[in-house]
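> sequence and predicted structure below; questions after.
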Amino acid sequence: MLRARKLVQLFVKSNLCTSSAVASEAMATLSKRGQVAVVTLTNPPLNVLSYPTRASIVQSIKEAEQDTSVKSIVLCGSGRAFCAGADITEFTNPELVFKEPHLIDVTKAVEACSKPVVAVMHGTSLGGGVELALGCHYRLIHKAGKIGLPEVHIGLVPGATGTQKVPRVMSIPNAIDMITSGRHISAKEAHKMGIIDKVLEDDYMEQGVAFAESIAGDPVGPRRVSQMPVKVDETTPMVFKMAYEKVAAKARGMYSPLFCVKAIEAATKASSFEEGLKMERHISEFLGLGEQSGALQYAFFSERAVSKWHVPDGSASYKTAKGQEVKSAAVIGAGTMGVGITMSMVMAGIPTYLTEQNQQYLDKGLKMVQGILAHGVKQGRMSESKAQQIFSLVRPTLTYNDLKDVDVVVEAVFENMALKKEILKTLDGVCKPSAILASNTSTLDIDEMASATTRPDKVMGMHFFSPAHIMKLLENVRGKDTSPETMATAMDLGKRLKKISVLVGNCPAFVGNRMLGPYSREAIFLLEEGALPNEVDQVLEDFGLAMGLCRMGDLAGLDVGYKSRKEYGYIQREGQDDFIRKGERYSPLSDWMVENGRLGQKAGKGFYNYGKPGGRKPAVDPEVTQMIMEVSEKAGITRRHIPAQEILERCLYGLINEGFKCLEEQIASSDEDIDMVWLYGYGWPRHTGGPMYYAKNIVGLPKVLERIMFYHFEHPNSPYWKPSQLLIDRVSEEHPHASKL
């Protein structure tokens, strides 16, 4: 209950909606249209299933059933959706959490009705809303509507008959896909799968009532989903065997998808619907008490909380700041990042100039845009006409003069301060005074860039992650002079681009890449000391990261980090000490690899061998192993076996310590900001909440601090192992009886 209370506090803080859990008024209305009773959910904005709503549904169905003039019933929602599921704000109210009717009771009451009940759905119907519809005898949906069972994303299963009813209205493979993916399904696909009986046009209510009239008096027994058989045959055991293997590989240590499969399997093995329902309930209770559910719910609410941005100084001006409308934009540089950012803009409907220094580079960029759009058409994500409409928003140009009226410019050239300052200075003289000048830099000083302009209040970082049109994170970087209005504009723009936008302060590498520094350094040091790339990566991937450090470096291109290190003066002339840089331990291994043509996947070889340029399947490369051995020997290091736990701690705990320093220095405003950066920018496993949540709630801060202190004594010349004072203070405050360290 304590965990639930903290989650709901975060929920309320994020202003997602106002709780209706304690409302006394009815949240469903009953009206009549001829012989059809219409029960309308009236709990705005999304008709969540609070106690008053649940009670109102049961009462309304009862009244309609008792009315002899009513021959059939329509259940629908007011506002922009049929029903978005449970009201999570009830979790902290014991009087309401256990107050009947529960959702499962509501679905049973609807299904038991002797008169046909037709769900007329519109908007996005999710979770308990879909389970409510499955209690109805017929399900109709507006053509633009979508449905989904996203419980898996918060560490749960659809626990109000969902896992037992879905495989009764569609094939088992489709049921497994729908429930384990949690994805939103279009009206057309839902109808094809079988969960929807009819797709409606724009006059969906009129059509829904007409349908209800047409089936008035029809027997409801055959339409009760709980009484329908599950379609099993001799291939069913193999279907589940393959499902477990596929889901386990994709889940990367997350439990709920596997338990979803188990609950669906129970529907095929149970002797009755009620017996299968008992298994669903047991699984729901088990997952609800687990640490993964808590972490996933925290991530769910944090994603929404970060959009309510603030800065650590708490100045009132930031609370009232309003961003300017972005009607047009420009991107400088038609490379991979520039094209990705341009795609993000035009897919959001923003006309965008794509600027390059010569026609050859510009044509290459435009060809990349066309390739992305063509791939989208091929994958069925958009029509040919939609692709053409999006491409028409791209405005290719070779001159900055065309940018004089745009609202936002994002420079996306390579990491070179002198070049970026030159570009911003030129833009400052061309663009209108209100235009925001943003840099896509991943490491460089925003304030120094701003100094090249006469409008430092209009300059900030907008750090997109590659590929920019796919990756959801946008790290917006405020400089010391960036105005609240500029910050608000960048945050609003990120939301419009459908990004998870996090506002951070200005320092070398900001938040994400700053924390990546200790992580990547320790991974390379582990290679020097005895590990191999596949061993380090395996530990990190077993933890749940999308890919290990070495594979990630190969994917991004090892030359990217090389250029950055060169910019900061870490790449030195031959003959100088390769293992000390600026007074700190340094490994030249990655530098040597780049200098030997091992750039990663694009070159066909990096930490791994990919067979050919652009190859994707990594293989252990004896040449890399030999190179690592030579580095160890030159550094005077005797190689040893390094256990998995040490690999995990050294890669993750230095990263976490740096996160606390970001908070301590007010570069990041909250734990949630940091966790969202790592969940959406670096593939941190969602079921652990993020690095800050993981440290506090899964490992425990005293244990984390103890191990950081240990590595600090082991490696006193590595500044990122010096414990953050904020971490020490939190351990003292939250664990006053912890051992003194």
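Received the coordinates, thanks. Keep in mind that this is a model prediction, so the values were computed, not measured.
> from here on, contacts and neighbour counts on C-alpha atoms
Noted.
> what residues are up against the nearest residue to residue 199 once chain neighbours are set aside?
Spatial nearest neighbour of residue 199, excluding adjacent residues (Cα to Cα, 6 or more residues apart in numbering): residue 141 at 5.1 Å. Residues counted as contacts of residue 141 (Cα atoms under 8 Å, 6 or more residues apart in numbering) are 119, 120, 121, 122, 187, 196, 198, 199, 200, 204.
> how close does the last one sit to residue 174?
Applying Cα to Cα, to the nearest Å, the value for residue 204 to residue 174 is 26 Å.
> ok, now the second one?
Summarising the geometry, the distance separating residue 120 from residue 174, computed by Cα to Cα, is 22 Å.
> against that first model, consider the following:
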Amino acid sequence: MPEATTQYRVESDGVAVITLAYPPLNALHPQLLKSLFENLDRAHRDPSVKAVVVVGSNNNFSPGFDIQQFRNQAGGGGIDNQINAAICSVLEGGPKPTVAAINGVALGGGLEVAMGCNARVCTPGTRLGLPELSLGIIPGFGGTQRLPRLIGLKKSIEMMLTSQPIKHEAALQLGLVDALAPSLDQLLPVARKYALDMAEGRKPRVLSLNRTDRLEPLSEALGIFEFARMEATKKAPGLKHPQLCLDAIQYGVEHGGAAGLVKEGESFSQAASLDTHKALVHIFFAQRSTKKIAGITDTDLKPRQLKTVAVIGGGLMGSGIATALILSRFNVILKEVNQQFLDGGMSRIKSNLNSRVKKGAMSQAQADVALSKVKGALDYADFKKVDMVIEAVIEDIPLKQRIFADLEKETRPDCILSTNTSTIDINLVGQKTKASDRIVGAHFFSPAHVMPLLEIVKTEHTSKQVILDTLDLSSRIKKTPVLVGNCTGFAVNRVFFPYTMAACMLVDMGLNPYNIDKVIAGKFGMPMGPFRLNDLVGSDIGLHVGKNFLDSFPERVYVTNLIPLMNQHKRLGEKSGKGFYKFDDKRKASPDAEIMPIITESRTSAGLLKDPTKPPRLTDQEVIEFIFFPVVNEGCRVLSEGIVDKAADLDVATVMSMGFPATKGGLIFWADLVGAAYIVKKLEAFASMVGPKAADFFTPCDYLLSAARSGRKLEEGASKSTSSKL
């Protein structure tokens, strides 16, 4: 590990330059901060020093506090009050004026150190922000006090609650930075001149903590706080740390910056002790560990530099995959069976790019360059030049088998052959080839150019080189990869197959589908409830995918007539304009009373209610548990079978595909917070509630039962699994 330290030198003009030096990005390790304060004290005591400039090495200021420290410290990591005292005494209020010379990023603690200086200079392209709330904590080095005093309450609250950084233009306009250096090589000269101007009285020396001129009048400020609290509650129901952040800001406005620092420390400690913080830190590190696969990424193998990828199928999924590839400068061949389908696929790619242009994510010139990277094809004439093929046609086994038989003949022996199937056995797809060592699953989630997860499905024959190359491709197209074993539904779809089944069972038991959606989305925090999700995906797709699980796991499924009836009545969801919800021209969903006869028919055929007029009375929490505990149960089976490399991978997969709340740490992390023993108890209670017709759906698996009996965490057992499919 590199040493966390600072470098000290005094220039001929009398400016001491202190350089943060902790590769690669100068994260604020406690030792780095200690060295910074020691050198600041040294500069203040040196009579030859007139002013101080703090700058970062490796062309970057600092991305913030070293997040690894949150793992190392009990209770989620505390902020030493001595750090805040040092910022106030030797960075902001020492005898010599200080300037932060910022390049790259100044985020979190990095920006807080910069705000502790008496002025800030940055270069074009610099990003500045306080993203601490995205880790379940609040700014802890004075950010809740100094940022409002530099740029005002409205913008500072917005920056903190959204965790969104701003660019140099906005920072200069708002007053977060005081001057702009035209280029990196001019950063230090501009910063040194600014520092000397303060030292010699040509510019005012400002102590941010004491400023009040940018703060709104108290009566107006109180209105801003009231609105911000309502918005935070609406956007993040049940989360405490946004309110704790607002508590600290408001206390400082009402009682002064010094008192606000004390309140900030108290609020930080409270936030750091919450499960939300632990969950978000867990996901932060888990996401970064999915690319580390024992026996693959720790060997002498090196990824090959794939350049050209062919995509077979230009539908919504295929065009999305092609878009993701060309956005990352891959050359793409998009193959279709006829010109009409090919034109449709190319049109979808253009539409995807145009959408990015409209949103300001790229320029028209950049979109034109990206589009030039894709070439349409109706045959395999150019497939000898491709490094990888991603098949993205409909879920039809004979069709996929024919395509892979053709690909074996039409591609080079080293070309990777991948399928985007979401549920079909990968071995079955390549059954009619002799290329099993180069066949892999590349399961994207729709829309493929937007969704961040890529399930890489390994069979017992897939070569390590192919896996490594696919892992590398995922990074290059900005996807988070999760390596999974080959089974029906792989990891995500398999784990979540009980999700809709449990929701349908509740409807068959007499509950209202719209109320269920409100609980799952509004209270638990999913992006949408199971019935709104069904309408987004389509009841026809749901019926097709559901059949795969009925065939594969007949002993533990719940067979409802609700989805088949929706198909019979042509209520397929958004695509047909009506499903469980009805949709207007802008696809806005609203409840539809016309589904009640369908629900009644499904309830009657289910026969779960002894008295149809008396459905069970379940609390919101019981609805959540009824739907998610079977999902946890299936997740435990996936762990026990070694379908994922580690439990944290399943946490990442559930967050990045299904939108399981990151604030709960992913499926298994959340289940461990709840406790295996409680989950088993509730599953058994639900089995008793529904009776023999559906009781097997809730039967706890051996892995879950073992954890409940022993008291161990579910994630601990995963690392000891011996029946791995990886």
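Okay, I see it. Note that this is a predicted model, so its numbers are computed, not measured.
> please work out the TM-score for the two chains.
For this chain pair, the superposition-based TM-score is 0.91 by TM-score structural alignment, normalised by the length of structure 2; 698 aligned residues with a Cα RMSD of 2.6 Å.
> follow-up on the earlier one: more neighbours: residue 120 and residue 174 of structure 1, which one.
Using other Cα atoms under 10 Å as the criterion, residue 120 of structure 1 and residue 174 rank with residue 120 on top: 29 against 16.
> need the counterpart of residue 571 of structure 2 in structure 1.
Under the alignment (TM-score structural alignment), residue 571 of structure 2 pairs with residue 598 in structure 1.
> so its match makes contact with residue 609?
No: Residue 598 of structure 1 lies out of contact with residue 609 (Cα atoms under 8 Å); the separation is 9.0 Å.
> map residue 491 of structure 2 onto structure 1.
Structural correspondence for residue 491 of structure 2 with respect to structure 1 (TM-score structural alignment): residue 511.
> please enumerate the helices of the stretch 101-250 of structure 2.
109-116, 143-151, 153-162, 168-174, 187-199, 218-235, 241-255 (DSSP state H, counting those that start in this stretch).
> could I get these as JSON lines with distance to residue 484 of structure 2?
Output for those, formatted as JSON lines (distance: least, Cα to Cα, whole Å):
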{"stretch": "helix 109-116", "distance to residue 484 of structure 2": "37"}
{"stretch": "helix 143-151", "distance to residue 484 of structure 2": "41"}
{"stretch": "helix 153-162", "distance to residue 484 of structure 2": "33"}
{"stretch": "helix 168-174", "distance to residue 484 of structure 2": "42"}
{"stretch": "helix 187-199", "distance to residue 484 of structure 2": "47"}
{"stretch": "helix 218-235", "distance to residue 484 of structure 2": "33"}
{"stretch": "helix 241-255", "distance to residue 484 of structure 2": "34"}
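> to residue 395 of structure 2, which of those helices lies closest?
Proximity to residue 395 of structure 2 (Cα to Cα) singles out helix 218-235 among these, at 37.0 Å.
> got the angle for that closest one vs helix 153-162?
Orientation check (axes from the mean of the first three to the mean of the last three Cα atoms, to 10 degrees): helix 218-235 of structure 2 against helix 153-162 gives 20 degrees.
> tell me what helix 218-235 of structure 2 is packed against?
helix 153-162, helix 241-255 (3 or more Cα pairs under 8 Å, 6 or more residues apart in numbering; DSSP states H and E).
> may I see these arranged in TSV, with distance to residue 30 of structure 2 as well?
What follows is these, written out as TSV (distance: least, Cα to Cα, whole Å):
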stretch	distance to residue 30 of structure 2
helix 153-162	23
helix 241-255	23
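> which one of those is the most hemmed in?
Ranked by average neighbour count under the criterion mean count of other Cα atoms under 10 Å, those are headed by helix 241-255 at a mean of 22.
> before we move on, the earlier item: so which of the contacts of residue 141 of structure 1 is the most crowded?
Within these, residue 121 tops the neighbour count with 32 neighbours, counted by other Cα under 10 Å.
> tell me the contacts of the aligned partner of that residue in structure 2?
Counting by TM-score structural alignment, residue 121 of structure 1 lines up with residue 102 in structure 2. Residue 102 of structure 2 makes contact with 55, 56, 60, 61, 114, 120, 121, 122, 123, 126, 187 under the criterion Cα under 8 Å, 6+ apart.
> quick check: the gap between the third one and residue 467 of structure 2.
Put plainly, it is residue 60 of structure 2. Here residue 60 of structure 2 is placed at a distance of 34 Å from residue 467 of structure 2 (Cα to Cα).
> which of those two has more neighbours?
residue 467 (24 against 21).
> what span of structure 2 lines up against stretch 414-422 of structure 1?
Alignment of stretch 414-422 of structure 1 against structure 2: residues 394-402, by TM-score structural alignment.
> contacts for the matching stretch next, please.
The contact list for stretch 394-402 of structure 2, computed with Cα under 8 Å, 6+ apart, reads 391, 393, 421, 424, 428, 429, 430, 431, 432.
> go again with 10 Å.
Applying Cα atoms under 10 Å, 6 or more residues apart in numbering, the contact partners of stretch 394-402 of structure 2 are 313, 315, 317, 391-393, 403-404, 406-407, 419-425, 428-433, 544-545.
> likewise stretch 222-234 of structure 2?
For stretch 222-234 of structure 2, contacts defined as Cα under 10 Å, 6+ apart pick out 153-154, 157-158, 161-162, 216, 218, 221, 235-243, 246-247, 249-250, 253-254, 522.
> mean deviation of it from structure 1?
For stretch 222-234 of structure 2, the mean deviation from structure 1 after alignment is 2.3 Å (mean Cα distance after the TM-score superposition for structure 1).
> repeat that for stretch 496-505 of structure 2.
Compared with structure 1 after fitting, stretch 496-505 of structure 2 has a mean deviation of 0.9 Å; criterion: mean Cα distance after the TM-score superposition for structure 1.
> what comes up buried for that stretch?
Neighbour-count burial for stretch 496-505 of structure 2 flags 496, 497, 498, 499, 500, 501, 502, 503, 504, 505 (criterion: 16 or more other Cα atoms under 10 Å).
> mind checking the helices and strands packed on helix 218-235 of structure 2 for the one nearest to residue 17 of structure 2?
helix 153-162 (29.2 Å).
> whereabouts in structure 1 does that closest one align?
The alignment of helix 153-162 of structure 2 onto structure 1 (TM-score structural alignment) covers residues 172-181.
> and residue 3 of structure 1, what's its match in structure 2?
For residue 3 of structure 1, the aligned position in structure 2 is a gap, per TM-score structural alignment.
> what helix or strand does residue 3 of structure 1 sit in?
According to DSSP states H and E, residue 3 of structure 1 maps onto helix 2-13.
> so what does that helix touch, helix or strand wise?
Packed against helix 2-13 of structure 1, as judged by 3 or more Cα pairs under 10 Å, 6 or more residues apart in numbering; DSSP states H and E, are the following elements: helix 291-305.
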